[in-house]
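Student: generate a structure from the sequence data that follows.
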Amino acid sequence: MADKIGIIGLGYVGLPLAAAFGRLGPVVGFDINPGRIAALKQGEDETRETTPEELAAAHHLQVTDAAADLAQCNIYIVTVPTPVDESHRPDLGPLKRASETVGALLKPGDLVIYESTVYPGATEEDCVPILEAQSGLVFNRDFTVGYSPERINPGDKQRRLADVVKVTSGSTPQTADRVDALYRQVVTAGTHRAPSIRVAEAAKVIENSQRDINIALINELAMIFNRMGIDTEAVLKAAGSKWNFLPFRPGLVGGHCIGVDPYYLTHKAESLGYHPDILLAGRRLNDGMGTYVAQQMVKAMMQQGCATPEARVLIMGLTFKENCPDLRNTRVIDVVRGLEGFGLQVDVHDPLADPAEVAREYGFDTVAQPKAGTYDGVILAVAHDVFKDLSAAQIRSFGRDGAILYDLKYILTEDEADLRL
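Tutor: Sure, this is the predicted structure:
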């Protein structure tokens, strides 16, 4: 039997994968969102990760919201989100529901591959029992499992699916070979075969934990240098002249990876009786940056005499990163709430964010086009190219005379902005 691949979850991770495999052979892409499926059938990807041309080239791809359409597949790849709840505890709900869907369809000889970020052990301890219970089959006798963590970088047009080395693993040596060979068909950068599923899971979860800690360090340095009256960017450029200085920058740490993945590792560590001081310290510091930014802005406005009850601030950018429409776990919202907590009026302008999604998730309407001369403060929060194309004078034109311009992303020079992180 020729392989027929079923991909469960057609978001930022699943759709590029489905399109890539869909150029080579039969693929069924499944998503529980009917609206998403309808848009994809029209060749439209709201995430902007897959172009209409790439979708059109995936001649063997069928997209559906009917799980029954997956029944003839023999390889299932699960690419659903793995978020955290309000208490920062891992939410495996989507992963478990996807496992139930696949388990109900499993046949002897089938292979299930997970790409969702989890803590070490989750695939075999949390997902496999569901597959067995739903199918009545026995793990590693009737079906096998692989794990190949996603490495999608939303909005990055230079490092896409085919361009980033793929970590692969399997529940048996033969399965590991099969998983590795499968991904080598679509990942030209090659693969790295991990010795076990748990190693592959751990490798994924520390990739973003490492970045989180490094950014936390730079954020703390920025707070120190701000108290000293030293420009942080100038310090980092000077230090960056040494060959082994890592080029991290301060900022808001959100999204569905860096701001989430460390909590999966800390959860597992604490369940084993170990308290991870450094990981949690980094998370606390980064989670507090939105409040810090709001406080800095209000302080500067007070010194300028414009922090009145009628004062209005414009925030440019709401998505979690530049040139990406993804609003998941954006920490810009912390700046919005922080300023509102001081009694200021806040408008948000982001041409990449879906206004309906913003209203649904955060309860306010975005501003389609800011009105000149309206604001007492302007915060450049996200480095979209559309904002980079504006001059400092154009950005300042949104503000009244004496308005504070706060640049979180070093879009402007030190002389052009009143505040920088």
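Student: hey, let's count contacts and neighbours off CA atoms from now on
Tutor: OK.
Student: okay, how far is it across stretch 236-245, tip to tip?
Tutor: When the termini of stretch 236-245 are compared using CA to CA, to the nearest Å, they are 9 Å apart.
Student: now do that stretch: everything it contacts.
Tutor: Leu246, Pro247, Arg249 (CA atoms under 8 Å, 6 or more residues apart in numbering).
Student: what's the neighbour count on the first one?
Tutor: Read that as Leu246. A count of neighbours around Leu246, defined by other CA atoms under 10 Å, yields 11.
Student: for it, what are its contacts?
Tutor: By CA under 8 Å, 6+ apart, the contact list for Leu246 reads Gly240.
Student: the same query, at a cut-off of 10 Å, please.
Tutor: Neighbouring residues of Leu246 by CA atoms under 10 Å, 6 or more residues apart in numbering: Asn214, Leu236, Ala239, Gly240.
Student: and this one, so I can compare the two:
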Amino acid sequence: MDSIDLLIDPIDSIRVAVIGLGYVGLPLATALAQHLPTIGFDVNPTRIQALRQGADWNGELHADTLSAPHLHLTDDPSRLREATFLIIAVPTPIDRAKRPDLGPLIEASRLVGAHLRPGAIVVYESTVYPGCTEEVCLPVLEQASGLQAGRDFTVGYSPERINPGDTVHTLDRVVKIVASQDAATTAMMAQVYGLVVKAGIYQAPDIKTAEAAKVIENIQRDLNIALMNELALLFHRLGLRTHEVLKAAGTKWNFLPFEPGLVGGHCIPVDPYYLTHKAEEVGYHPDVILAGRRINDAIGRYVARETVRLLIQAGKVIKGARVLVLGLAFKANVRDARNTRVLELIDELTQHGLDVAVTDPVVGSAEVQRLGLRDVPDPFHAGHRYDAIVLAVPHRVFQDQPVAAYLKLLHDRDGSGVLVDVKGVLREALGEVKLSYWSL
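Tutor: Coordinates of the predicted model:
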């Protein structure tokens, strides 16, 4: 059976395998399992065991979704041999030198290649630089399988567009880009993804174009936030309130509504380095992209230094001053603290000699403690008092607290208490309350 034979088979003969059951792979596997037999594979047996018991530790899916009759969860790689349409959705992080770490992607390719059947389609969803799929992944598949791409199997690319914690822009509501080595494979990809993506399928002309499209989506967002962060730094020096400037500018129809803030997670602060790596490989230095990264990477420490400045202004003794940081996750209402910029904020506060405690009911006490931080599980009822409160991540649970609860946390209610509200979510609720308040 060759790839052409597979592509003219009816779609209901397809058997899917999704490799990597994280933010991207798990929702995709459960969605496809509503239409086609689907193997959900992950190398982590603990992850598989938890999912079989109906527990998604990312908090994105409910137990009933994980019990779909056509979804087969496994950590046994030999099961991949059963699949004719394999989707690789593994992380593509960066190393300490901020260079692409293709280790997980290469290992997944090797694993799939070792169990690849002739006629199969292998689709990559991981964010990479233009050319990576065909220059790095495809040769690994060929070597591990002993098969030849384009003759014995085909390769495609369909970049993930998952936004963790977003219940509006879900998998089915976001247009899916597909591309491959040939038109027939792209058409089959469009059919398979079309089963679950109702927003539409966009067929890109080639894999490199699709790879580039994905990576610039996140670069554009990173740069827009970097611009807002730089403006916030400037406006503070000018004595202007950033939110008032943005509100006024926003009255023009084409002003983009971006806000300053901490930029963490697995995508926005990571993906730009994939394109800059490729740019430098071909002899081009991407000044703007790297400048945006430098600005956003520095914001956590800047917020910490502003907190220290406000404490000094309030007459507090810095060494040993008690600070409570609210939120550790990389974004609001997500229970994942990996690659969070809040750690840099905390580190800077600690280096200044402050006594820092942390709470994040969404991430959970276990993760806070695992990171070596002093956890306060329920600060609003614990009776402790602090010299400063830093609302780093505006989880809904924090926004729902009344102003009185925040004031109760502060040592002094005579106006010398410090409240740092990074995203400014408490600004309106505070009104004319007397205290030292700051936001980006």
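Student: would you pull the TM-score for this pair?
Tutor: After superposition, the two chains reach a TM-score (TM-score structural alignment, normalised by the length of structure 1) of 0.97; 419 aligned residues with a CA RMSD of 1.2 Å.
Student: thinking again about what came up before, among the contacts of Leu246 of structure 1, which are in helices?
Tutor: By the criterion of DSSP state H, membership of these in helices covers Asn214, Leu236, Ala239.
Student: contacts only, for the alignment partner in structure 2 of Cys257 of structure 1.
Tutor: Under the alignment (TM-score structural alignment), Cys257 of structure 1 maps onto Cys267 of structure 2. The neighbours of Cys267 of structure 2, taking CA under 10 Å, 6+ apart as the test, are Pro91, Thr92, Pro93, Thr127, Ile162, Asn163, Val215, Asn218, Ile219, Asp222, Asn339.
Student: quick one on the thing from earlier: compare the ones in helices among the contacts of Leu246 of structure 1 and tell me which has the most neighbours.
Tutor: Taking other CA under 10 Å as the neighbour criterion, Leu236 ranks highest of those with 19 neighbours.
Student: please report how far whichever residue in structure 2 pairs up with that one lies from Leu195 of structure 2.
Tutor: When structure 2 is aligned by TM-score structural alignment, Leu236 of structure 1 is paired with Leu246. Per CA to CA, Leu246 of structure 2 is found 41 Å from Leu195 of structure 2.
Student: then Gly327 of structure 2?
Tutor: Using CA to CA, Gly327 of structure 2 is found at 38 Å from Leu195 of structure 2.
Student: tell me where the stretch 151-300 of structure 2 has strands.
Tutor: Secondary structure of the stretch 151-300 of structure 2 by DSSP state E, counting those that start in this stretch: the strands cover 154-157, 176-180, 201-203.
Student: can you list those strands in TSV and add mean neighbour count and distance to Gly417 of structure 2?
Tutor: Listed next are the strands of the stretch 151-300 of structure 2 as TSV, based on neighbours: other CA atoms under 10 Å; distance: least, CA to CA, whole Å:
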stretch	mean neighbour count	distance to Gly417 of structure 2
strand 154-157	26	53
strand 176-180	26	49
strand 201-203	16	53
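Student: and those strands as a markdown table, adding distance to Val362 of structure 2?
Tutor: As requested, the strands of the stretch 151-300 of structure 2 are exported to a markdown table (distance: least, CA to CA, whole Å):
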| stretch | distance to Val362 of structure 2 |
| --- | --- |
| strand 154-157 | 34 |
| strand 176-180 | 30 |
| strand 201-203 | 34 |
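Student: and the ones you listed: which comes nearest His381 of structure 2?
Tutor: His381 of structure 2 lies closest, by CA to CA, to one member of the strands of the stretch 151-300 of structure 2: strand 176-180, at 46.0 Å.
Student: Provide the aligned range in structure 1 for the closest one.
Tutor: Aligned using TM-score structural alignment, strand 176-180 of structure 2 spans residues 166-170 in structure 1.
Student: what do you get for stretch 333-348 of structure 2?
Tutor: Aligned by TM-score structural alignment, stretch 333-348 of structure 2 corresponds to residues 323-338 of structure 1.
Student: list the buried ones in that stretch?
Tutor: Neighbour counts over stretch 323-338 of structure 1 (16 or more other CA atoms under 10 Å) mark 323-327, 329-338 as buried.
Student: same check on stretch 27-42 of structure 1?
Tutor: Within stretch 27-42 of structure 1, the residues that count as buried by 16+ other CA under 10 Å are Val27, Val28, Gly29, Phe30, Asp31, Arg36, Ile37, Leu40.
Student: if we can go back for a sec, quick check, nearest of the contacts of stretch 236-245 of structure 1 to Gly288 of structure 1?
Tutor: For the contacts of stretch 236-245 of structure 1, the minimum distance to Gly288 of structure 1 (CA to CA) is 16.0 Å, reached by Arg249.
Student: measure how buried that closest one is and give me the count.
Tutor: Arg249 of structure 1 has 20 nearby residues by other CA under 10 Å.
Student: what's the match for Tyr183 of structure 1 in structure 2?
Tutor: Matched to structure 2 by TM-score structural alignment, Tyr183 of structure 1 sits across from Tyr193.
Student: list the contacts for that match?
Tutor: Leu28, Ala31, Leu32, Ser158, Asp172, Lys176, Ile177, Val178, Gly200, Ile201.
Student: burial of Met188 of structure 2, as a residue count?
Tutor: 21.
Student: please tell me how far the residue lying closest to it once chain neighbours are set aside sits from Tyr157 of structure 2.
Tutor: In space, and not counting its chain neighbours, Met188 of structure 2 is closest to Leu7: 6.5 Å by CA to CA, 6 or more residues apart in numbering. The gap separating Leu7 of structure 2 from Tyr157 of structure 2 is 16 Å, by CA to CA.
Student: ditto for Ala50 of structure 2
Tutor: Here the distance between Ala50 of structure 2 and Tyr157 of structure 2 works out to 29 Å (CA to CA).
Student: cool, Leu371 of structure 2 as well?
Tutor: As for Leu371 of structure 2, its distance to Tyr157 of structure 2 is 36 Å (criterion: CA to CA).
Student: now do Gly431 of structure 2
Tutor: According to CA to CA, Gly431 of structure 2 stands 50 Å off from Tyr157 of structure 2.
Student: can you check Asp9 of structure 2 too?
Tutor: Distance, Asp9 of structure 2 to Tyr157 of structure 2, using CA to CA: 21 Å.
Student: likewise for Val174 of structure 2?
Tutor: 16 Å.
Student: next one: Leu240 of structure 2
Tutor: 46 Å.
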